[in-house]
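Colleague: please find the sequence and the predicted model below.
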Amino acid sequence: MTDRFNNKVVVVTGGTSGIGLATAKAFAAEGASVFITGRRQETLDVALKKIGGRVTGVRGDMTNLADIDRLYDAVQQNHSQIDVVFANAGGGEMAPLGAITEEHYQSIFDTNVKGVLFTVQKALPLLRDGASVILTGSTTSISGTPAFSVYSATKAAVRNFARNWILDLKDRHIRVNTVSPGVTETAGLDELFGGGDQAQSTKDYLAGLIPIGRIGQPEEIAKTVLFLASDEASFVNGIELFVDGGQAQI
């Protein structure tokens, strides 16, 4: 590990499991002061122990603007600015066209679009000029998936946030990029695929479609996020970087 993020302040939403947890751990290991969010206090407490280092947990739902305000209030108690925001909180469920309910639509758009929008917008007063914002997209932003149209639409929206926000923020030299994972080994993926043997067989099938021959690990996504947040990516702006073993390229 290096100290690329020594004395940097990093916010990771949805940091209690999967990609968010792995990324928070990676930032903390490289010296950052990390703030994570999670909806449930018990999972937040467990995550804090796993991450270690200078990490603070703030319980909150990023679809709730008051909770986002509480997050940034917590940051301001000890820090005058933020160097990196990883707007990662998100999720989704499967529903084919014909079975999509208003609740399904509203829940996923609130989590993946509204939450990302206001997580970044409310960070602006604290973001230093030259800061880095990373959004969590998905390979579904450019490819079709049966029964996953609403989730896919939200991730296409997130990707386009980056294209537009780099123009809104150009005078402050704030970079905005999207990291788009492919199939990645997380608890959320297992839940999406029904758990147990069913989830494993689905993952095995999907691994066979990926040129590299396997699904991804959260730590691999985390390394990409840290690259985008670092000075090594100082001229990388507005992109969608696929971390998917090559699946989106075929």
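Modeller: The structure has been received and is ready for your questions. Numbers count the residues shown, from 1 in each chain.

Colleague: when you work out contacts or count neighbours from here on, use the C-alpha atoms and nothing else.
Modeller: Will do.

Colleague: just the helices in the chain please.
Modeller: Using DSSP state H, the helices of the chain run over residues 18-29, 41-51, 65-76, 102-109, 115-121, 149-168, 187-192, 196-207, 218-229.

Colleague: could you check how far the residue most central in space within the chain is from residue 143?
Modeller: Taking Cα atoms, centre = their mean, the centroid of the chain lies closest to residue 88, which sits 2.1 Å from it. Residue 88 is 20 Å from residue 143, where distance means Cα to Cα, to the nearest Å.

Colleague: can you check residue 46 too?
Modeller: According to Cα to Cα, residue 46 and residue 143 sit 35 Å apart.

Colleague: included below, for side-by-side comparison, is a second structure:
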Amino acid sequence: MSKTFQGKVVVVTGGASGIGLATAKRFSELGASVYVTGRREAELAAAVKAIGGDVTGVRGDASKLADLDTLYDTIQQRHAHIDVLVPNAGGGSMLPLGAITEEHYDDTFGRNVKGVIFTVQKALPLLRDGGAIVLIGSTAAVQGTPAFSVYSASKAAVRNLARGWTTDLRERGIRVNVVSPGPVKTPGLVELAGPDAAAQQGLLDFMASQIPLGRVADPSEIAKAVTFLASADASFIAGAELFVDGGMTQV
């Protein structure tokens, strides 16, 4: 495998499972020195082992500014710069209009919007000119999904952060883009159906039926899109949204 990111420093928040884990592993395979974060120590340690290569795990919650300071202090001590930033940490749960609570709103926007904003802003002193930021959006941002309006709104915000930041960072040549996955077989997705395995499989089967390619994605497929947008092959792509959804929102 080509070492496209040899000598590069990459940060992936929320890298202990799902898309974040697959993305961190892909960057490591391509030669990068990778930093990953996660909120739970045991899961983070397992992820570091699974990723392999030059990888460092830093426990923390991306929605907590003090934890972000710890992350960037750790990077400053070892590498003193960042080449690629992937603010992947996020998530959400389902509540229909009429049942939305302040706690639900704060949790969703705290993880998906506040966390992304300050993950990027606090990285700026370390982020190299000419570097890349790849945000993680969602097809939910452009579709109406029952009981998922708060999450969808948070991901629509992520898409527009990329537009604004592309102009804010133009003088530094830092490219900001968004990868928006469709349904991906991750713990975060299947848990929306609850703990029952049959219900989880039923959710995956239903989602696959809505996708032209007839299946949900593997996290590694999203990771490949992220590494493409972070690479020199995407050197003239900025402020863009790349849908990786099997055609679900495109046909």
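Modeller: Okay, I see it. The structure displayed is predicted, hence computed values, not measured ones.

Colleague: rewinding a little: got the helices of the first structure as JSON lines, with distance to residue 11 of the first structure and mean neighbour count columns?
Modeller: As requested, the helices of the first structure are exported to JSON lines (distance: least, Cα to Cα, whole Å; neighbours: other Cα atoms under 10 Å):
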{"stretch": "helix 18-29", "distance to residue 11 of the first structure": "8", "mean neighbour count": "24"}
{"stretch": "helix 41-51", "distance to residue 11 of the first structure": "13", "mean neighbour count": "16"}
{"stretch": "helix 65-76", "distance to residue 11 of the first structure": "9", "mean neighbour count": "17"}
{"stretch": "helix 102-109", "distance to residue 11 of the first structure": "21", "mean neighbour count": "16"}
{"stretch": "helix 115-121", "distance to residue 11 of the first structure": "10", "mean neighbour count": "20"}
{"stretch": "helix 149-168", "distance to residue 11 of the first structure": "17", "mean neighbour count": "20"}
{"stretch": "helix 187-192", "distance to residue 11 of the first structure": "21", "mean neighbour count": "15"}
{"stretch": "helix 196-207", "distance to residue 11 of the first structure": "30", "mean neighbour count": "14"}
{"stretch": "helix 218-229", "distance to residue 11 of the first structure": "11", "mean neighbour count": "21"}
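
Colleague: got those as JSON lines, with distance to residue 7 of the first structure columns?
Modeller: Formatted as JSON lines, the helices of the first structure follow (distance: least, Cα to Cα, whole Å):
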{"stretch": "helix 18-29", "distance to residue 7 of the first structure": "10"}
{"stretch": "helix 41-51", "distance to residue 7 of the first structure": "17"}
{"stretch": "helix 65-76", "distance to residue 7 of the first structure": "14"}
{"stretch": "helix 102-109", "distance to residue 7 of the first structure": "34"}
{"stretch": "helix 115-121", "distance to residue 7 of the first structure": "21"}
{"stretch": "helix 149-168", "distance to residue 7 of the first structure": "25"}
{"stretch": "helix 187-192", "distance to residue 7 of the first structure": "31"}
{"stretch": "helix 196-207", "distance to residue 7 of the first structure": "39"}
{"stretch": "helix 218-229", "distance to residue 7 of the first structure": "14"}
